[in-house]
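Undergrad: quick one, fold the following:
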Amino acid sequence: MQLSQTIPKPLDPLRLLWVHRFLIRQLVERELTFKFKRSRGGLLWLVLQPLLLLAGYTLVFGVILKSRWGSTGTGSSAEFALIMFAGLIFFNFFSAVVSVAPGLIVHNKPYVQKMVFPLEVLSWSTLLSALINGFVSLLIWVVFSVAIRGYVPFSLAWLPLIVIPFAMFALGCCWFLAAAGVFHPDIEHLIPMLMLMLMLLSPLFFPVTAIPEHLRFLFDFNPLAYVLEQARQVMIYGSAPDFGILAAGWVVGLLFAWLGLVSFVRNRDGFADAV
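TA: Have a look, this model is predicted:
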């Protein structure tokens, strides 16, 4: 399925995944294998990386800085790490997709020269690779939750309804940035700084309620803030998500995926000359 230069249909982002599922699976397998090809640990690093990250944040914020969640300062250092790591799963997933996106086409130049190769699937393989890493981190979080609290809330079953639209939003951003990065190479250097700003303006290390009232408007324009808050509702507090916010998230996620694909397809003819 090679999309024409006409405007893609709203369901084309999902249709691409189905039609090219075998090719995408091969690309994901190649990406994960190549990433750890020269390491002795191999795919074991998929587990070790988030595990070491969790241990590092627990040591720094929980033990050394003795940080506690919220204004009351209650809870243990392990509970703080559990809450923080829940948010980091989503931020690291989004960062993994967006950080790679600007150089996605440039770094896969041989595929650009093949007219029959569906370049759109590169964003899907990037997204799914990041999702696999995120899923491994989630499993580690589940084990950590059982070790600290003795249980995992049943509300965790709501998590896919939060993850799927967020993944579609990230996919749309990936298509946008992949196309833009071909013609504007500086974007590849700008994204790391923007991701750092996004991390600082996201409720990763503190709840939204800890932010002064007159500054909360900064978080109203941060889509990641809503995702983190809803994820913690189901992962930490054991309650259902806000279905109003959830519905808006689905609309925004699917819309961004479609618009990102439209941008990518409309600019694809110029990729070969630009790279």
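Undergrad: please make it C-alpha for all contacts and neighbour counts, starting now.
TA: Noted.
Undergrad: now the residue nearest the centre of the chain. Nearest residue, chain neighbours left out?
TA: Nearest residue to the geometric centre of the chain (CA atoms, centre = their mean): F94, 2.3 Å. Spatially, and ignoring its direct neighbours in sequence, F94 is nearest to A170 (6.2 Å; CA to CA, 6 or more residues apart in numbering).
Undergrad: one more, for comparison:
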Amino acid sequence: MKIKYRRSVLGYLWSLLNPLLMMGVLIAVFSNIFRFDIPNFPVYLLAGQIIFAFFSEATSLSMNSILSAGPLIKKVYIPKYIFPLSRVISSFVNLLFSLVAMIIVIFATGAPITPAILLFPLPLLYILMFSIGMGLIMAVLAVYFRDMIHLYTVLLSAWTYLTPIFYPISAVPNYVKSIIYANPMYYFVEAFRDIVLYSKLPDLQTNIACLSFSVLSIVFGLLIFYKNQHKFVLHI
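TA: The predicted model follows:
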């Protein structure tokens, strides 16, 4: 975090300003041009934006973590999972700062606040687990396939549009809905929105989907990482 905001005048304040400024731009576009009729659109938008921005940043940084630590890995023995894990945790701290922006928008828009909002750590835990697993996988892919670093930027863009962040799922045709329902990020975003926007606990189906994707991500991430980590030194 210190390195990220080094020599920045506003420093950590950017963790709060970034989601607010991006929210302002997207609201101007999608509220006035496309005119999606979504109640309390600012909170709807920011909830999805915060969750997906964390995942995007965490996995992108994790992807380069082993390569950037190459000189250290070649010199001394150190558990290699530390590098992608540290990137995810750093991004998660940034996410926690962004929650301040969420609180500001909730109060500013008069969104209802009930005791259910105290359950907000639950979807954050889900997305943290999913991001750790995906971060481990992306770190391995980047070591063996450097083109993946550039390809992943394109994949993230497509993934963003296939996640209902700034549009309601009711606005897309049925054949697109089937793709969205297979998208793990859809369930993490919906679980977070259920709590902070709709003041309710995510339903059983959403919780099962979130937990399943999170556990599978962690399991496959660890298996793939530990199977390949001893060969990293030959490719970095």
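Undergrad: rewinding a little: tell me which residue of the second structure lines up with the residue nearest to the centre of the first structure.
TA: Mapped onto the second structure by TM-score structural alignment, F94 of the first structure lines up with F55.
Undergrad: could you do L200 of the first structure as well?
TA: Under the alignment (TM-score structural alignment), L200 of the first structure maps onto Y161 of the second structure.
Undergrad: before we move on, back to that, what does the residue nearest to F94 of the first structure align to in the second structure?
TA: In the second structure, the residue equivalent to A170 of the first structure is S131, according to TM-score structural alignment.
Undergrad: what about A108 of the second structure, helix or strand, and which?
TA: Here A108 of the second structure sits within helix 82-109, counting by DSSP states H and E.
Undergrad: what's that helix aligned against in the first structure?
TA: Mapping helix 82-109 of the second structure onto the first structure (TM-score structural alignment) gives residues 121-148.
Undergrad: in the matching stretch, what's buried?
TA: Using 16 or more other CA atoms under 10 Å as the test for burial, stretch 121-148 of the first structure gives 121-131, 133-134, 136-138, 140-142, 144-145.
Undergrad: how close does I208 of the second structure sit to L141 of the second structure?
TA: From I208 of the second structure across to L141 of the second structure, the span is 28 Å (CA to CA, to the nearest Å).
Undergrad: the more surrounded of these two?
TA: Neighbour count, other CA atoms under 10 Å: between I208 of the second structure and L141, L141 has more, with 19 against 13.
Undergrad: ok, now how distant is the more buried one from L156 of the second structure?
TA: 15 Å.
Undergrad: now do the same for D194 of the second structure: its match in the first structure.
TA: Match for D194 of the second structure (TM-score structural alignment): Q233.
Undergrad: helix/strand/coil for the aligned partner of T209 of the first structure in the second structure?
TA: In the second structure, the residue matched to T209 of the first structure (TM-score structural alignment) is S170. Here S170 of the second structure is helix, with the state taken from DSSP: H, G, I helix; E, B strand; the rest coil.
Undergrad: any idea how far L67 of the second structure is from S170 of the second structure?
TA: S170 of the second structure is 42 Å from L67 of the second structure, by CA to CA.
Undergrad: the more surrounded of the two?
TA: Set side by side, S170 of the second structure and L67 show more neighbours around L67, with 20 against 9, by other CA under 10 Å.
Undergrad: any idea which element that one lies in?
TA: Going by DSSP H and E, L67 of the second structure is in helix 41-68.
Undergrad: tell me, how many residues neighbour the residue nearest to L228 of the first structure when sequence neighbours are not counted?
TA: Residue nearest to L228 of the first structure in three dimensions, not counting chain neighbours: G87, with 5.5 Å by CA to CA, 6+ apart. Using other CA under 10 Å, G87 of the first structure has 23 neighbouring residues.
Undergrad: contact partners for the alignment partner in the first structure of P42 of the second structure?
TA: Using TM-score structural alignment as the criterion, P42 of the second structure maps onto A81 of the first structure. With contact taken as CA atoms under 8 Å, 6 or more residues apart in numbering, A81 of the first structure is in contact with 54, 57-58, 61-62.
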